[in-house]
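Peer 1: what's the 3D shape of this:
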Amino acid sequence: MGKLMQDKVGIVTAAGNGIGRASALAFAEEGAKLVVSDINEEDGMETVRQIEANGGDAIFVYCNVAEEQQVIDLVKRTVSHYGRLDWAHNNAGIGAPTKPIAETETADWDRCVQITQTSLYFSLKHQIPAMLESGGGAIVNTASTSGLLGSENLATYSAAKWAVNGLTKSVALEYGKQGIRVNSICPGMTLTASVEAWSKEVPEQAKYVENDIPLGRMARPEEQAQAAVFLCSDKASYITGVNLAVDGGQTAK
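Peer 2: The predicted model follows:
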């Protein structure tokens, strides 16, 4: 049985740690060739090292996705190195301070929108022409369950993630007939390094969160990664425009 992404070429943004690194490793395990992108060169190179140690094929390209020219250069470098672009996991994004909207800072709003929402616009804008030249492709964007529901004291973050989901649906409609599928994953609470640190600092709060999840635990980054791989693979060939909750059933309530 062949690997799901054998020899398909793609990009993972914010791939230096957390869900991004798990995604890059998962795509490589399924036979993909990929460009690992991050603003932290050391972390990104470590992701590449781990891929290569497992026999995979990857290179690192520095990219601040909030800068359009750097996104253009990222796509060009991918095509020049591997000859095509078949898929992308647009994973980059940031959080925002937890406050009621009247107490938020405009600078925090602007930064979250630029890095989470506008960066996705840049990525889609420049990835899609390269995919069209390659005969089609698949894109997965990382949103959040906060992009499916209202999130108290997280209006800035929630608005940006709703925008990710809206872009996903709109662009899926625009390019479906040209052979490009666009979906998003909407992670629930996931045990990234920062969440693990928080869980140790406030174990009672972490336990409360876990108990509120129907499956009774937080997700592992690898579980988010597998969802991204599936949506980019031919196994999901009739799925597009979907905002997939990967949340242990939390949004089912």
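
Peer 1: can we go C-alpha only for contacts and neighbour counts from here?
Peer 2: OK.

Peer 1: my guess is Lys169 contacts Val182, does it?
Peer 2: Yes. Between Lys169 and Val182 a contact is recorded at 7.3 Å, counting by CA atoms under 8 Å.

Peer 1: List the residues that contact the nearest residue to Asn40 once chain neighbours are set aside.
Peer 2: The spatially closest residue to Asn40, leaving aside those adjacent along the chain, is Gly16, at 6.8 Å (CA to CA, 6 or more residues apart in numbering). With contacts defined as CA atoms under 8 Å, 6 or more residues apart in numbering, the neighbours of Gly16 are 36-38, 40-47.

Peer 1: now with 10 Å?
Peer 2: Taking CA atoms under 10 Å, 6 or more residues apart in numbering, we find Gly16 in contact with 22, 24, 36-48, 60.

Peer 1: and it, which of the three is it?
Peer 2: coil (DSSP: H, G, I helix; E, B strand; the rest coil).

Peer 1: Same check on the one 4 residues further on?
Peer 2: Three-state call for Gly20 (three-state DSSP): helix.

Peer 1: Verify the contact between it and Val35 for me.
Peer 2: No. No contact is recorded between Gly20 and Val35 when judged using CA atoms under 10 Å, the distance being 11.7 Å.

Peer 1: hang on, the earlier thing: buried among the contacts of Gly16? Need that as a selection in PyMOL.
Peer 2: Buried members of those can be picked out in PyMOL with the line below, counting by 16 or more other CA atoms under 10 Å:
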select buried, resi 22+24+36+37+38+39+41+43+44+45+46+47+48+60
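
Peer 1: What residues sit buried inside stretch 160-172?
Peer 2: Judged by neighbour count (16+ other CA under 10 Å), stretch 160-172 contains these buried residues: 160-169, 171-172.

Peer 1: for the longest helix seen in the chain, packing partners?
Peer 2: When the chain is parsed with DSSP state H, its longest helix is helix 155-175. Other helices and strands packing on helix 155-175, by 3 or more CA pairs under 10 Å, 6 or more residues apart in numbering; DSSP states H and E, are helix 106-112, helix 119-133, strand 137-142, strand 180-187, strand 243-246.

Peer 1: Switch the ones you listed over to JSON lines; also include mean neighbour count and distance to Gln69.
Peer 2: As requested, the helices and strands packed on helix 155-175 are exported to JSON lines (neighbours: other CA atoms under 10 Å; distance: least, CA to CA, whole Å):
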{"stretch": "helix 106-112", "mean neighbour count": "15", "distance to Gln69": "18"}
{"stretch": "helix 119-133", "mean neighbour count": "20", "distance to Gln69": "9"}
{"stretch": "strand 137-142", "mean neighbour count": "27", "distance to Gln69": "20"}
{"stretch": "strand 180-187", "mean neighbour count": "26", "distance to Gln69": "23"}
{"stretch": "strand 243-246", "mean neighbour count": "22", "distance to Gln69": "28"}
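
Peer 1: Sequence B follows; please return its structure for comparison with A:
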Amino acid sequence: MRLTVFAPTRLKRSLERAFFCSTAADKWEGMVSMVQGTSRGIGLEFENFRFPLNSGFNVKQLLEKNDEGHVIATCRNPNQATGLLKLKNKFLERLSILPLDVTKENTIEHMLPLLKAGGGFGTEKKHAIIASLSARVGSIGDNGLGGWHSYRASKTALNQLTKTICVEFGRKKDPIVCILLHPGTVDTDLSRPFQRNVPPGKLFTKEFSVQNMLSIIDNVKSSDNGKFFAWDGQEIPW
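Peer 2: The predicted structure follows:
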């Protein structure tokens, strides 16, 4: 899952060119957030959170905890995302749901212009934020147990890709900051088969994990570009 936080002014013009009409964009106030992978689990929980101006990660928390800001929720099959559709009924003017499949380039190729919208005039943020969900098991330096070969390798690949694009964005002076987040072990369908081995107090609710990650995102600075954070704010070695 990935969270992207945009600011409004220049974003409006990009949205008009990409997929929204100007009348819709003109109604938006505050920051605009895009959450990728929102049909269930942590991504859906992000929809509900409230953020001062820079709503973003969990669609649920982003909407319920903030009176302003617009959320763009994306998933492969919006028509089958019952949780998202319920939120749409509740937040008709503040939630847009779009199809996005990472295996289909035409569903994502309008996203870079939105990112380059950056901070925008009159906002607290001078940069867009890309926050990707990784996992501590993707850290080579933290690997003391072995095992989980494919999962570790996939997360390590995500970490390397994120590090690479943050260097490239920085070189081009694009107003974009990329970070990686480890949510902890969260009580979701994905983790259920492995929860038996989780130590007491280390299995987190979606609400708790997302609230902590949103706090990290809210305090991201330009100097954090390319960093890897755990749910509690501690930096994780590569």
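
Peer 1: one step back: kindly reformat the helices and strands packed on helix 155-175 of structure 1 as TSV containing distance to Val9 of structure 1.
Peer 2: As requested, those are exported to TSV (distance: least, CA to CA, whole Å):
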stretch	distance to Val9 of structure 1
helix 106-112	29
helix 119-133	10
strand 137-142	10
strand 180-187	14
strand 243-246	23
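
Peer 1: Quick one: closest of the ones you listed to Asn54 of structure 1.
Peer 2: Nearest of those to Asn54 of structure 1, taken as CA to CA: strand 137-142 at 23.8 Å.

Peer 1: Quick one: distance of that closest one to the chain centre.
Peer 2: Relative to the chain's own centre, strand 137-142 of structure 1 is displaced by 8 Å; criterion: CA atoms, centre = their mean, to the nearest Å.

Peer 1: That strand aligns to what range in structure 2?
Peer 2: The alignment of strand 137-142 of structure 1 onto structure 2 (TM-score structural alignment) spans residues 128-133.

Peer 1: distance from the matching stretch to structure 1 after superposition?
Peer 2: Superposing on structure 1 and averaging over aligned pairs (mean CA distance after the TM-score superposition for structure 1), stretch 128-133 of structure 2 comes out at 0.6 Å.

Peer 1: so what's in contact with Gly20 and Val35 of structure 1 at the same time?
Peer 2: Overlap of the contact sets of Gly20 of structure 1 and Val35 (by CA under 10 Å, 6+ apart) consists of 12-13, 44.

Peer 1: so which of the contacts of Gly16 of structure 1 comes closest to Ala206 of structure 1?
Peer 2: Ranking the contacts of Gly16 of structure 1 by separation from Ala206 of structure 1, with CA to CA as the measure, puts Ala22 on top at 22.1 Å.

Peer 1: List the residues that contact that closest one.
Peer 2: 15-16, 28, 47, 192, 220-226.

Peer 1: Tell me the buried residues within those residues.
Peer 2: The neighbour-count test (16+ other CA under 10 Å) marks 15-16, 28, 47, 192, 221-226 as buried among these.

Peer 1: Which ones among these lie within strands?
Peer 2: Among the buried ones among the contacts of Ala22 of structure 1, DSSP state E puts none in strands.

Peer 1: Save the residues you listed as JSON lines, and put in distance to Lys235 of structure 1 too.
Peer 2: As requested, the buried ones among the contacts of Ala22 of structure 1 are arranged in JSON lines below (distance: CA to CA, whole Å):
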{"residue": "Ala15", "distance to Lys235 of structure 1": "23"}
{"residue": "Gly16", "distance to Lys235 of structure 1": "27"}
{"residue": "Ala28", "distance to Lys235 of structure 1": "17"}
{"residue": "Thr47", "distance to Lys235 of structure 1": "26"}
{"residue": "Thr192", "distance to Lys235 of structure 1": "27"}
{"residue": "Pro221", "distance to Lys235 of structure 1": "21"}
{"residue": "Glu222", "distance to Lys235 of structure 1": "18"}
{"residue": "Glu223", "distance to Lys235 of structure 1": "17"}
{"residue": "Gln224", "distance to Lys235 of structure 1": "16"}
{"residue": "Ala225", "distance to Lys235 of structure 1": "15"}
{"residue": "Gln226", "distance to Lys235 of structure 1": "12"}
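
Peer 1: So of these, which two are at opposite extremes in space?
Peer 2: Of all pairs drawn from these, the one with the longest distance (CA to CA) is Ala28 and Thr192, at 19.8 Å.

Peer 1: Leaving out chain neighbours, which residue sits closest to the aligned partner of Val167 of structure 2 in structure 1?
Peer 2: Residue-level alignment of Val167 of structure 2 against structure 1, with TM-score structural alignment as criterion, gives Leu173. What sits nearest to Leu173 of structure 1 in space, not counting adjacent residues and going by CA to CA, 6+ apart, is Gly241, at 7.1 Å.

Peer 1: Point me to the helix or strand that includes the one you found.
Peer 2: Using DSSP states H and E, Gly241 of structure 1 falls within no helix or strand.

Peer 1: Tell me the counterpart of Asp57 of structure 1 in structure 2.
Peer 2: Counting by TM-score structural alignment, Asp57 of structure 1 lines up with Arg94 in structure 2.

Peer 1: so its match sits right up against Val32, yeah?
Peer 2: Yes. Using CA under 10 Å, Arg94 of structure 2 makes contact with Val32 at a distance of 9.4 Å.

Peer 1: Overlap of the contact sets of these two?
Peer 2: Counting by CA under 10 Å, 6+ apart, the shared contacts of Arg94 of structure 2 and Val32 are 68-72.

Peer 1: Check the residues you listed and tell me the two furthest apart.
Peer 2: The most widely separated members of these are Glu68 and Ile72, with 13.4 Å between them, by CA to CA.

Peer 1: Is the residue nearest to Leu173 of structure 1 in contact with Arg181, as I believe?
Peer 2: Yes. Counting by CA under 10 Å, Arg181 is a contact partner of Gly241 of structure 1 at 7.4 Å.

Peer 1: Now do the shared contacts for these two.
Peer 2: Listed as contacting both Gly241 of structure 1 and Arg181 by CA under 10 Å, 6+ apart are 140, 168-169, 171-173.

Peer 1: From those, pick the one nearest Ala155 of structure 1.
Peer 2: Checking the shared contacts of Gly241 and Arg181 of structure 1 against Ala155 of structure 1 with CA to CA, the nearest one is Thr168 at 19.7 Å.
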